[in-house]
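>>> sequence-free structure coming up:
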C-alpha cells in the first residue's frame, strides 16, 4: 500500500476522497468540541496556543501564525487581544520589523495548552484508536502529509 502510481486520479475519485476525509474530520471535531476542557478555550483559541507551543521558543510573528490557521488576520488579531487579556499570550514588536508583532506563549498559556492537549489526545485515542490498525494510522499520516505537501 505504500507504493505510488503516476496515474492522475479522476475528478470523481479526488472529490469522493476529499469528501470522505472532510466528513471524518467533521465527525471527530463535533465530538472533541463537547469535551469539558473546551469550555475553558474555544477550539480556535486552543489552535492558536497549540501552534505557538510548536513554534521555536513558543514564539512567532502574527503573520506566520496566521498561515497555520483557518481564520482571517483581523479575527486572529482580535482573538490574540482576548488571549493576551487572559494572560495566555504576550505580544511585542518584532525587533527585525517594527511593523510586525511577535507573539509568545506565556507560562499560563503553556500550562493551559498542555492541560487541554493531554485530554484532547486521550479523547482522540478513545474515539479513533480502534477504528484502524497501527499500520493504517501510519499510512493515513503518510498520505495526509503527502496531500499537505502537495498543496503547500
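Ah, there it is. All values derive from a computational prediction rather than experimental measurement.

>>> Could you use CA atoms for every contact and neighbour count after this?
Fine.

>>> And the longest strand along the chain, what does it pack against?
Looking across the chain with DSSP state E, the single longest strand is strand 97-105. In this structure, strand 97-105 packs against helix 43-53, strand 59-61, helix 62-66, strand 89-94, with contacts taken as 3 or more Cα pairs under 8 Å, 6 or more residues apart in numbering; DSSP states H and E.

>>> With mean neighbour count added, can I get those in a markdown table?
Output for the helices and strands packed on strand 97-105, formatted as a markdown table (neighbours: other Cα atoms under 10 Å):
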| stretch | mean neighbour count |
| --- | --- |
| helix 43-53 | 19 |
| strand 59-61 | 20 |
| helix 62-66 | 16 |
| strand 89-94 | 17 |
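
>>> Redo the ones you listed as JSON lines? Include distance to residue 150.
What follows is these, written out as JSON lines (distance: least, Cα to Cα, whole Å):
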{"stretch": "helix 43-53", "distance to residue 150": "21"}
{"stretch": "strand 59-61", "distance to residue 150": "24"}
{"stretch": "helix 62-66", "distance to residue 150": "20"}
{"stretch": "strand 89-94", "distance to residue 150": "31"}
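
>>> Pull the contacting residues for the residue nearest in space to the middle of the chain.
With distances taken as Cα atoms, centre = their mean, residue 47 lies nearest the centre of the chain, 5.1 Å away. Contact partners of residue 47, counting by Cα atoms under 8 Å, 6 or more residues apart in numbering, are residue 69.

>>> Put this next to the first one:
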C-alpha cells in the first residue's frame, strides 16, 4: 500500500472539500428553481441535441451515467412532464428520450439563476489562468486510468 505523503494528502483533501462545497452550493441554488443537478444535466444535454432528443444509450454516455441510472431518473422526470420516451424505430428494444415543451421552458427558466450560481461560486472567483489550469486538470482526472 502506498500512503499519501503530506503534500498529496493536502491536495486530495482540498480537492474533496472543493467538490463537495461547489456541488452543495450550486445544488442549493438550483433547488430554488425546483430542479436537482441531475434534472438540470438531463435537460441541458437534451437541449443541445438535434430535435431535443437522444437515444437512452447515447444520452447516458454523454452524461457519463449508466443506462439504468438514466432510465430510473428519466422515469421520475417523465412523471413531472419534463421528458418523454418515444420508441426507437431502429431498435425495437430501445427508446428516445425527448425534451418536452414543459421541460424546455423549465430549463429556460432555471438557466439564468444556475449560470449566475456557477459564476458566483466558481468562474468569477478564478483568473483566466486558473480556469485554464482547472480545465486541464479536470480533463486529466476524468480520463479512465
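Here it is on my side, so go on. No experiment lies behind these values; they were computed from the predicted model shown.

>>> Of all the helices and strands packed on strand 97-105 of the first structure, which one comes closest to residue 21 of the first structure?
helix 43-53 (19.3 Å; Cα to Cα).

>>> distance from that closest one to the second structure after superposition?
Compared with the second structure after the fit, helix 43-53 of the first structure shows a mean deviation of 1.7 Å (mean Cα distance after the TM-score superposition for the first structure).

>>> Figure out how far that helix is from the centre of its chain.
7 Å (Cα atoms, centre = their mean, to the nearest Å).

>>> so where is it in the second structure?
Under TM-score structural alignment, the match for helix 43-53 of the first structure in the second structure covers residues 37-47.

>>> Kindly report the same for stretch 110-124 of the first structure.
Using TM-score structural alignment, stretch 110-124 of the first structure corresponds to residues 104-118 of the second structure.

>>> Which of the helices and strands packed on strand 97-105 of the first structure sits closest to residue 20 of the first structure?
It's helix 43-53; of these, that one is closest to residue 20 of the first structure (Cα to Cα) at 22.0 Å.

>>> coming back round to it: superposed on the second structure, what's the mean shift for the longest strand of the first structure?
Superposing on the second structure and averaging over aligned pairs (mean Cα distance after the TM-score superposition for the first structure), strand 97-105 of the first structure comes out at 0.7 Å.

>>> buried residues in that strand?
101, 102, 103, 104, 105 (16 or more other Cα atoms under 10 Å).

>>> ok, and what's touching the next helix-or-strand element following that strand?
Later in the chain than strand 97-105 of the first structure, the nearest helix or strand by DSSP states H and E is helix 107-128. Contact with helix 107-128 of the first structure is made by 28, 32, 37, 38, 46, 49, 50, 53, 87, 88, 89, as judged by Cα under 8 Å, 6+ apart.

>>> list the buried ones in the longest helix along the second structure?
The residue-count maximum for a helix in the second structure (DSSP state H) belongs to helix 6-31. Residues 26, 27, 29, 30 are the ones in helix 6-31 of the second structure that count as buried (16+ other Cα under 10 Å).

>>> could I get those as JSON lines with distance to residue 121 of the second structure?
As requested, the buried residues of helix 6-31 of the second structure are exported to JSON lines (distance: Cα to Cα, whole Å):
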{"residue": "26", "distance to residue 121 of the second structure": "7"}
{"residue": "27", "distance to residue 121 of the second structure": "11"}
{"residue": "29", "distance to residue 121 of the second structure": "10"}
{"residue": "30", "distance to residue 121 of the second structure": "13"}
